[in-house]
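1. need a structure here:
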Amino acid sequence: MNQPLAYIHPQAKIARNVVIEPFSTIHKNVEIDEGTWIGSNVTIMEGARIGKNVKIYPGAVVSSIPQDLKFDGEETTTEVGDNTVIREFVTVSRGTIDKHKTVIGKNCLLMAYVHIAHDCIVGNNCILANAVQLAGHVNIDNWAIIGGSSAVHQFVKIGAHVMISGGSLVRKDVPPYTKAAREPLSYSGINSIGLRRRNFKNEKIQEIQEIYRNIYLKGLNNSKALDIIELEMPPSKERDEILNFIKNSDRGIMKGYKN
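-> As a prediction, this is how the structure comes out:
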């Protein structure tokens, strides 16, 4: 690998067929796996662990020091999964003493100007549209999509297969399989289109709809709704995932929509 116009620290571990375009900087304690492409003017800082076939576009900064005043120089990492695409001017901070890592899963798309702060965990197959901003300690499960210019409060959890409207202020946890929109952010139905695209059967979609009717559309408080779901609906992977998500929500879940 001959990159005369890129700076690569001699201690960085770069697979042989990685392409690093001119004017990019690769710091020490960085690992980049096979087939990855690093565009021009990219900065990969200490602690980065970049998977296979990742594409990082010009201006991106990966594994920068956290924007957290409590950070005291501890050795932490940023992990980027295989086949993920990081577009122009995305910034990703490495972890702090809390989780010691920031993680972006496989097959994700981070569009231009996304910011992922320290200790965030982003699952596989997630899409963060342009200028989405994640504060620290945010957890996003697999297959979630967040619309452009949305801002996610620190410690928020976003469930699997969620669709969040562009421009949203996400202050509360968003349960799996739902759509979220309006201000303040509210339940807007289940993500039935996304579920069908991912080969969920109609019966399963109807089961998820019935679960959320109890939670959001019958005027019940959360504890009463969960009791009814546990008593009246047979156990399933999706039912239990929703119940566990809500029971373990520290910030509370988004509210139902009211006119």
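2. going forward, measure contacts and count neighbours with C-alpha atoms only.
-> Fine.
3. can you pull out the helices in the chain?
-> Secondary structure of the chain (DSSP state H): helices located at 192-197, 202-212, 222-232, 237-247.
4. nearest residue to residue 194 other than its sequence neighbours?
-> Of all residues not flanking residue 194 in the chain, residue 161 sits nearest, at 7.1 Å (CA to CA, 6 or more residues apart in numbering).
5. quick one: the one you found and residue 177 touch, right?
-> Yes. With contacts counted by CA atoms under 8 Å, residue 161 reaches residue 177, the gap being 4.8 Å.
6. hey, what's in contact with both of these two?
-> Applying CA atoms under 8 Å, 6 or more residues apart in numbering, one finds that residue 161 and residue 177 are jointly contacted by 191, 195.
7. Quick check: residue 98 touching residue 119?
-> Yes. Judged on CA under 8 Å, residue 98 makes contact with residue 119 at a distance of 7.0 Å.
8. to compare against the first, here's another:
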Amino acid sequence: MASIHSTALVDPAAELDGSVTVGPYAVIGPRVRIGAGTTVGAHCVIEGRTTIGRDNRFFQFSSIGAAPQDMKYAGEDTELLIGNRNTVREFCTFNTGTVQDGGVTRVGSDNWVMAYVHIAHDVQLGDHCVLANNATLAGHVHVGDWATIGGLSGVHQFVKIGAHAMIGFQGHVAQDVPPFMTVDGNPLTARAVNLTGLRRRGFSAERQAVIKQMHKLLYRSGLTLAQAQQGIEALKGTQPEADGDIDSMLSFLAAAERGIVR
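-> Reported below is the predicted structural model:
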């Protein structure tokens, strides 16, 4: 049996692994499924059609799986999916999806989510991301793996943030942020390559050099975006171990719908 505090309210229809811990005054709804080793802190509310994986930790007072803050929402059956080993600090709000998108808000695994973070409807958050205090992701935002979003930053709806990108403190993110880049300010400006993050993740000097060249083509050469993309394509084969990074950048740029931060 799960360890459920006597003051918690857990609907009998909820599916909790026997190793789940539920703290005082938490409320868990009938359509919630929680995997092994997950801890739900005091006063958390987990509702809606919400599926949570293994070994997550939800600190006190978070609201997980509530209906989307979208005026078009009319009670459709949408869901929230959360992976494994995420840390979710105090007063976070994660909403379910909408039928205007795929109907699913998705949070990956191994993310570090600090206090007061908002993850809106249909957000797709990757793995190993860091969201600092009060970061706010509006509806339909996509965030790649290993991205970092600084405190008090706001991300506009439908924006895409590439893998390994870093958003600085109080970033006003209204356009897509390419992979590997560090951006900050209001208006948002691309500053440099996120070298600190890449080094921490074991990127070789050769891969870093190619990513620096992509940054130069995008931001320091006076090229149009189309010309920069051609230059990035031409880098393929110069350092074969970086070809995957080049493909990631080209795929991101081809899919950018709001324009990129430049």
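9. TM value for the aligned chains?
-> The TM-score (TM-score structural alignment, normalised by the length of the first structure) is 0.96; 255 aligned residues with a CA RMSD of 1.0 Å.
10. returning to what we had before: between residue 98 and residue 119 of the first structure, which is the more surrounded one?
-> A direct count of neighbours by other CA atoms under 10 Å for residue 98 of the first structure and residue 119 places residue 119 higher, at 29 against 11.
11. Just tell me what that one corresponds to in the second structure.
-> Correspondence of residue 119 of the first structure to the second structure, assessed by TM-score structural alignment: residue 122.
12. List the contacts of its match.
-> Contacts of residue 122 of the second structure by CA under 8 Å, 6+ apart are 96, 97, 98, 101, 102, 103, 104, 105, 106, 139, 140, 141.
13. mind redoing it with 7 Å?
-> By CA atoms under 7 Å, 6 or more residues apart in numbering, the residues touching residue 122 of the second structure are 96, 97, 98, 101, 103, 104, 105, 139, 140.
14. Please spell out the PyMOL selection for the buried subset of these.
-> Those of these that count as buried under 16 or more other CA atoms under 10 Å are selected in PyMOL with:
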select buried, resi 96+97+98+103+104+105+139+140
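15. could you dump the contacts of residue 122 of the second structure to a markdown table with distance to residue 8 of the second structure?
-> Shown next, in a markdown table, are the contacts of residue 122 of the second structure (distance: CA to CA, whole Å):
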| residue | distance to residue 8 of the second structure |
| --- | --- |
| 96 | 23 |
| 97 | 26 |
| 98 | 29 |
| 101 | 34 |
| 103 | 29 |
| 104 | 27 |
| 105 | 26 |
| 139 | 31 |
| 140 | 32 |
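16. Tell me the one of the contacts of residue 122 of the second structure nearest residue 55 of the second structure?
-> The shortest approach to residue 55 of the second structure among these belongs to residue 105, at 19.4 Å (CA to CA).
17. where's residue 66 of the second structure relative to residue 87 of the second structure, distance?
-> Look at residue 66 of the second structure and residue 87 of the second structure: by CA to CA, to the nearest Å, they are 19 Å apart.
18. what's the answer for residue 226 of the second structure, then?
-> Residue 226 of the second structure sits at a distance of 40 Å from residue 87 of the second structure (criterion: CA to CA).
19. check contacts around the spatially most central residue of the first structure.
-> When CA atoms, centre = their mean is applied to the first structure, the residue found nearest the centroid is residue 122 (3.0 Å). Counting by CA under 7 Å, 6+ apart, residue 122 of the first structure touches 103, 104, 105, 139, 140, 141.
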